[in-house]
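S.K.: the amino acid sequence is not available; the structure is as follows:
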């Protein structure tokens, strides 16, 4: 089971920055390969700048469901609003921060 770094507040990957019932994912950062609950946790804990996942690597497992611990590829995560394995809903507001983690697809496709 992947370890989630940073200031988590529970075992479902919620952190001190984002802790609503829907904040149940962690992102594996491309720069270091480590999972963090959010961009702010990485910024405060990692000691290096974050790097976005390029569009060409969207099939890489980089998102962890904090409820069932299923790893999703970037492409899978961007296409769903809930975990395909356990049905746990993901925070739709996370889409506002997607550009911090994932390079935007210039074709507009997910």
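M.R.: Received it, and whenever you're ready, just let me know what you need. The structure presented is a predicted model; accordingly, all values stated were derived computationally and were not measured. Numbering: from 1, shown residues only.
S.K.: rest of the way, CA atoms for contacts and neighbours
M.R.: OK.
S.K.: confirm that residue 72 sits in a strand.
M.R.: Yes - counting by DSSP: H, G, I helix; E, B strand; the rest coil, one finds residue 72 located in a strand.
S.K.: got the contact list for it?
M.R.: Residue 72 is in contact with 61-65, counting by Cα atoms under 8 Å, 6 or more residues apart in numbering.
S.K.: distance to residue 10 added to those, as a markdown table?
M.R.: As requested, these are exported to a markdown table (distance: Cα to Cα, whole Å):
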| residue | distance to residue 10 |
| --- | --- |
| 61 | 22 |
| 62 | 20 |
| 63 | 17 |
| 64 | 14 |
| 65 | 13 |
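S.K.: try it against this one:
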């Protein structure tokens, strides 16, 4: 699947980056994995179809764009996403607050 110029890999099921694992109304982000620099909707998608060498984003790279809003296609920095209010600062689309439960799978927190 492609949003703007960004390719999202994995079992994506709609145009807002929802996948077969997480597909509620609020599941609308994709995360660029540090290890392969590739967007996936979730950690399970990356486990299934990713590089096989998962690495989390180090804190000194939190200024990098690595979150993609599935609603508007805007890329967010990790800092913007982590410090945000569970919505896209550009289009105000709501993000799933439960994604915070998985932060350690993506970021060196």
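M.R.: The structure has been received and is ready for your questions. Since the model is a prediction, treat every value here as computed from it, not as a measurement.
S.K.: mind checking the TM-score on these two?
M.R.: Between these two chains, after superposing, the TM-score reads 0.93 (TM-score structural alignment, normalised by the length of structure 2); 104 aligned residues with a Cα RMSD of 0.6 Å.
S.K.: the contacts of residue 72 of structure 1 in strands, which ones?
M.R.: Using DSSP state E to define strands, the subset of the contacts of residue 72 of structure 1 located there is 61-65.
S.K.: which of the contacts of residue 72 of structure 1 are retained in structure 2?
M.R.: By both residues aligned by TM-score structural alignment, their matches' Cα atoms under 8 Å, those still in contact after alignment to structure 2 are 61-65.
S.K.: of all the residues you listed, which comes closest to residue 94 of structure 1?
M.R.: Of all these, the one sitting nearest residue 94 of structure 1 is residue 63; the distance, using Cα to Cα, is 12.1 Å.
S.K.: give the contact list for the closest one.
M.R.: 25-28, 71-74, 77.
S.K.: can you give me the strands in structure 2?
M.R.: The residue ranges that make up the strands of structure 2, judged by DSSP E, are 2-3, 6-7, 29-33, 38-40, 65-69, 75-77.
S.K.: where in structure 1 does the fourth one fall?
M.R.: Think strand 38-40 of structure 2. Following TM-score structural alignment, the aligned partner range for strand 38-40 of structure 2 in structure 1 is 34-36.
S.K.: and the counterpart of residue 12 of structure 1 in structure 2, how far from residue 24 of structure 2?
M.R.: With TM-score structural alignment as the criterion, residue 12 of structure 1 lines up with residue 16 in structure 2. For residue 16 of structure 2, the distance to residue 24 of structure 2 equals 11 Å [Cα to Cα, to the nearest Å].
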